[in-house]
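Undergrad: Sequence first, then the predicted structure, then my questions.
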Amino acid sequence: MTASTDTMTDHWIDGSPTTGAGAIAVVNPATGETIAEVPRGGTAEIDAAVGAAQRAFPAWSATPVADRVAAVLRIREGIKARHEELAQSITAEMGSPIAFSRSVQLGMPMASSKGVAGVAESFAWSEEIGNSLVVREPIGVVGAITPWNYPLHQVVAKLAPALVAGCTVVLKPSEVAPLTAGALAAITAEAGLPAGVFNVVHGTGPEAGEALAAHPGVDMVSFTGSVAAGRRVQEVGAATVKRVALELGGKSANIVLDDAELSKAVKVGLGNCFINGGQTCTAWTRLLVPEALHDQVVELAVAQTAKYGVGDPTDESTRIGPMSSATQQERVTQYLERGVADGAQLAVGGPGRPDGVSEAGAYVRPTIFAGVRRDMTVAQEEIFGPVLSVMPYSDVDEAVDIANSTIYGLAGAVFAGTQERGVEVARRMRTGQVDVNGGAFNPVAPFGGYKQSGTGRELGRYGLEEFLEIKSIQL
């Protein structure tokens, strides 16, 4: 069965499409054209969805773990069967280049769902401690609120472990990129997920999102998004003392040591800065280099930037598409102007529209600032665009101090002559994950941040544990 237009754009409550009042336009950021509309849900729709999830919870939580895992794997197969359709949807609604949508936007949810399914097989659902039987049980109804930058992966990273844990879910996807969530709802139904186990309510954060976080029938909220919105979710959730897991922003540092292989450090570092047009919370947006190597590194980075063609995201050769919306384009442009005003050296790019792109598209120029100081706005705030700040340091202690000097602590990197030296520096960084010499992403390792980058962890065993309560039974 192919997802119908209704399935793609309506709410999904208690196992079926549900129409709603109001309309939110879904705009293709490459063309400025409205490609769909979703209803503007609020308290009533959230209440209906939470009610459905509550009714479904007893039976789903009592379903054997093996059957819950099998359901997640069937959903994964459904995603695989619709691979091209989903990739095209993501590219249309938020502008990821089609090659990136096929490889990463689809590859990550495939990997994370398979990962948590594998973890469940050996997971310690119960253990004996002295005269106590300690059991892990599903927390209940989960409210999931997800962003637009990875509209399938961010949902599956919450949905798959929640389902394996035995929870039921109400999702409020981003109104900027909601269509993929509608397709996923149809896939879950085809996979045999019982009605009410997974529900989708479209709407804005202040309306549907806040209603979900505040609902007394929701036992846990798992949120991915901005720090400001995360603070509000935590505040609203506190009224009912529900568990709140937050995956928020980042301003990740890539520390290049004096004995590192510079060409690799710059190539991999720039790739991890410009990934998804820089619209990635883990993007390595600060490149920290020894003072003596600063100019050489900037020259290498500028040359490497020429390989990042900006253009139509449906073109197979495009590496950077538009920003997700005109609003995001304006936000990035304002940061570029601020960087220039603050005295950062513009090595390449800067404010203005790239050459050869649609005038209607939300495009920005890939930009490198050199000689950036730690007190500059572009070194402290999350820009969420293809913008790299190159920052010189005098010694390793200063490099670590600069890396740790923001409110964030989500990701980072170290490039060193030896793995041992790289790990030594990585241990000193106050951040949730660090890649050493380009270490590969691990879909079953814990993912989350320090400081204002959030609370809790996603993926693998640690992600599964977020959705479980712990009970002690004394014998």
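TA: Noted; the coordinates are in hand.

Undergrad: make it CA atoms for all contacts and neighbour counts henceforth
TA: Will do.

Undergrad: Any chance you could list what contacts the host helix or strand of Ala99?
TA: Following DSSP states H and E, one finds Ala99 within helix 98-100. For helix 98-100, the external contacting residues (CA atoms under 8 Å, 6 or more residues apart in numbering) are Ala87, Gln88, Thr91, Asn276, Pro313, Thr314, Asp315, Glu316, Ser317, Thr318, Arg319.

Undergrad: Tell me the one among these nearest to Thr418.
TA: Asn276 (29.5 Å; CA to CA).

Undergrad: thinking again about what came up before, tell me the helix or strand right after the helix holding Ala99.
TA: Counting by DSSP H and E, the next helix or strand C-terminal to helix 98-100 is helix 107-122.

Undergrad: The stretch 51-200 of the chain: strands as residue ranges?
TA: For the stretch 51-200 of the chain, strands defined by DSSP state E, counting those that start in this stretch occupy the ranges 126-129, 132-138, 141-145, 168-172, 198-200.

Undergrad: Remind me what the shortest one packs against, helices and strands.
TA: This points to strand 198-200. The helices and strands touching strand 198-200, judged by 3 or more CA pairs under 8 Å, 6 or more residues apart in numbering; DSSP states H and E, are strand 11-13, helix 43-62, strand 168-172, helix 179-190.

Undergrad: want to compare, so here's the second one:
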Amino acid sequence: MLKKTDFYINGSWVAPAEPNPFPVIDPATESEIAEISLGSSADIDKAVTAARAAFPTWSATDVTERIAVIERLLTIYRAGAEEMAKAISTEMGAPMSFSRDEQVGAGDWHIEGFLKAIHEIEWERPLRADAPSERIIKEPIGVCGLITPWNWPMNQVTLKVVPALLTGCTVVLKPSEIAPLSSLLFAEMIDAAGVPAGVFNLVNGDGPSVGAALSAHPDVDMMSFTGSTRAGSAVTKAAADTVKRVTLELGGKSPNILFADCDLKKQVEGGVRFCMENAGQSCNAPTRMLIEASAYEDAIAIAKETAEKVAVGDPHEEGDHIGPLVSQTQFDKVQDLIEAGIAEGARLVTGGAGRPAGFNRGYYARPTIFANVIPEMRIWREEIFGPVLAMTPFKDEAEAIRLANDTPYGLAAYLSTQDPERARYVALQLRAGMVRVNRAPFAQGSPFGGYKQSGNGREGGIFGLDDFLETKTVAFGDMFS
């Protein structure tokens, strides 16, 4: 069994202040595959002290040198892609093909995107042409605490660590204790890339201890958190006494609006597959499918056929199947919500509670579709984070918009129609940070983030870089006249 109990602090692997072993579980087999250690406030103190000491030198380093470090990191990351894919597949259950192409590929894509976007930053500029002596200056915010989730490990680690380092910040990373192996491997890559001691630090631990200590630490200038809305609220409260900047990327319950004039088969099939991708464990998954009433029953039939073709299988094998949920806790949550949907009167189209046929162990869930879901049901309001889709009809644009926005979340939204005017009108009415029309993809560097209880701040490209920068105004009198 793999033993990875040390933390990466001040450029070295160091033992925790106090031993606190914690098992890493393979969700496909429910067996222990590794042991890490959960840290404490003492470990956070050590890591923050290292980051604080490194900040003056790193922040003053020329941006070209910081770019060169991240370019080396990208080369090392690409060379270690297969090892990273195996780590992610083992720790959180993504099938190898998906882990390699999507999970690891997301990190590669974001690092590359930040290396392009860093050249767009104006580090110093005049306020306006008529005020040339007043300069607007961008500076790194300082020491940043980064807390990342288990569902897309490298996607989120690269979205936080890379822009922080490029802008001159130093960091303390707390990855998910459920899926820490990929982040430990990433720390090895950081070391190999020659990131100076103290600039990047990693401490494993849980939210109530390490996460809280990091969020409340007086020498941390910013917290960037991705995870549940409940945990994001806890981070914000812990950070409040020191009035540090907090950026949050939280949950979602994204609507997918299908008008009758769209290519119904293509859009329903695509919507179902997207919902089931990563075993439904994506915050931007289109988990509420709203269909114009005249096409509703046809859409249900297509969705049923599509979901029943979604294969569930061993994540350690290649293929386009989905793997297990990440943990017993997540499995229990998904089962509870499926049972709630049945109890509250939703129409079970396919799937249901329990494991798929052929599985008697592992945290596998059945691809499940409910129809006739109404806003009063838990499966409409709560983020399930499993392969579960809720379908409901609407009669017109106004009702589609009302139903789509009837959620405490506002991360993503999707709609399909062949009417350009309708597409623009509806897209602008949706209270979500990201809207895709007819499954149009987002470009590299697009801002990722949401409205309402889906969080604040944006990740990716220049938007993600700007989150780690302070804006300073300096008026120089007659010096620039």
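TA: Arrived safely, thanks for sending. Since the structure is predicted, the reported quantities are computational estimates derived from the model, not experimental observations.

Undergrad: Fetch the TM-score of the aligned pair.
TA: Scored by TM-score structural alignment, normalised by the length of the first structure, the superposition of the two chains gives a TM-score of 0.97; 470 aligned residues with a CA RMSD of 1.2 Å.

Undergrad: Gly409 of the first structure is nearest to which of the helices and strands packed on strand 198-200 of the first structure?
TA: Closest approach to Gly409 of the first structure among those (CA to CA): strand 168-172, 25.7 Å.

Undergrad: With the second structure overlaid, how far apart is the helix holding Ala99 of the first structure on average?
TA: Helix 98-100 of the first structure, aligned to the second structure and superposed, deviates on average by 0.9 Å (mean CA distance after the TM-score superposition for the first structure).

Undergrad: against the second structure, where does that helix fall?
TA: On the basis of TM-score structural alignment, helix 98-100 of the first structure is assigned to residues 96-98 in the second structure.

Undergrad: and what of stretch 202-210 of the first structure?
TA: Under TM-score structural alignment, the match for stretch 202-210 of the first structure in the second structure covers residues 204-212.

Undergrad: Just give me the match in the second structure for Ala370 of the first structure.
TA: With TM-score structural alignment as the criterion, Ala370 of the first structure pairs with Ala371.

Undergrad: quick revisit: the match of stretch 202-210 of the first structure: which residues count as buried?
TA: Neighbour-count burial for stretch 204-212 of the second structure flags Asn204, Gly205, Asp206, Gly207, Val210, Gly211, Ala212 (criterion: 16 or more other CA atoms under 10 Å).

Undergrad: One more: stretch 117-131 of the first structure?
TA: The neighbour-count check on stretch 117-131 of the first structure (16+ other CA under 10 Å) flags Ala117, Val119, Ala120, Trp125 as buried.

Undergrad: same question, stretch 45-61 of the first structure
TA: Of the residues in stretch 45-61 of the first structure, those buried (16+ other CA under 10 Å) are 45-57, 60-61.

Undergrad: so how much does it differ from the second structure once superposed?
TA: Here the mean offset of stretch 45-61 of the first structure against the second structure after fitting is 0.5 Å, by mean CA distance after the TM-score superposition for the first structure.

Undergrad: Show residues contacting that stretch.
TA: So stretch 45-61 of the first structure is contacted by 13-14, 20, 138, 140-141, 165-170, 194-201, 208, 211-212, 215, 217-218 (CA under 8 Å, 6+ apart).

Undergrad: what's the answer for stretch 207-214 of the second structure, then?
TA: For stretch 207-214 of the second structure, contacts defined as CA under 8 Å, 6+ apart pick out 38-41, 44, 145, 147, 174, 203-205, 220, 231, 234-235, 238.

Undergrad: so how far is the first residue of it from its last?
TA: This stretch, stretch 207-214 of the second structure, spans 9 Å end to end (CA to CA, to the nearest Å).

Undergrad: same deal with stretch 369-389 of the first structure?
TA: Distance across stretch 369-389 of the first structure, first residue to last, is 5 Å (CA to CA).

Undergrad: Now it: buried residues?
TA: Using 16+ other CA under 10 Å as the test for burial, stretch 369-389 of the first structure gives 369-374, 376-380, 382-389.

Undergrad: mind checking how far that stretch is from the chain centre?
TA: From the chain centre to the centre of stretch 369-389 of the first structure is a distance of 20 Å (CA atoms, centre = their mean, to the nearest Å).

Undergrad: ok, now stretch 210-219 of the first structure?
TA: Averaging C-alpha positions (CA atoms, centre = their mean) puts stretch 210-219 of the first structure 22 Å from its chain's average.

Undergrad: ditto for stretch 339-348 of the first structure
TA: Worked out by CA atoms, centre = their mean, stretch 339-348 of the first structure lies 28 Å from the chain centre.

Undergrad: What's the end-to-end length of it?
TA: Stretch 339-348 of the first structure: ends 13 Å apart by CA to CA.

Undergrad: okay, it sits on what stretch of the second structure?
TA: Counting by TM-score structural alignment, stretch 339-348 of the first structure falls onto residues 341-350 of the second structure.

Undergrad: which residues are in contact with that stretch?
TA: The list of residues contacting stretch 341-350 of the second structure from outside it, by CA under 8 Å, 6+ apart, reads 300, 304, 307-308, 367-374, 377-379.

Undergrad: for those residues, which one is nearest Phe259 of the second structure?
TA: Ile300 (13.9 Å).

Undergrad: What about the buried residues of stretch 204-212 of the second structure, which are in helices?
TA: Secondary structure defined by DSSP state H assigns Ala212 of these to helices.

Undergrad: For Ala404 of the second structure, state which of the buried residues of stretch 204-212 of the second structure is nearest.
TA: Distance to Ala404 of the second structure, by CA to CA, is smallest for Gly207 among those, at 31.7 Å.

Undergrad: That concludes my questions; thank you for your assistance.
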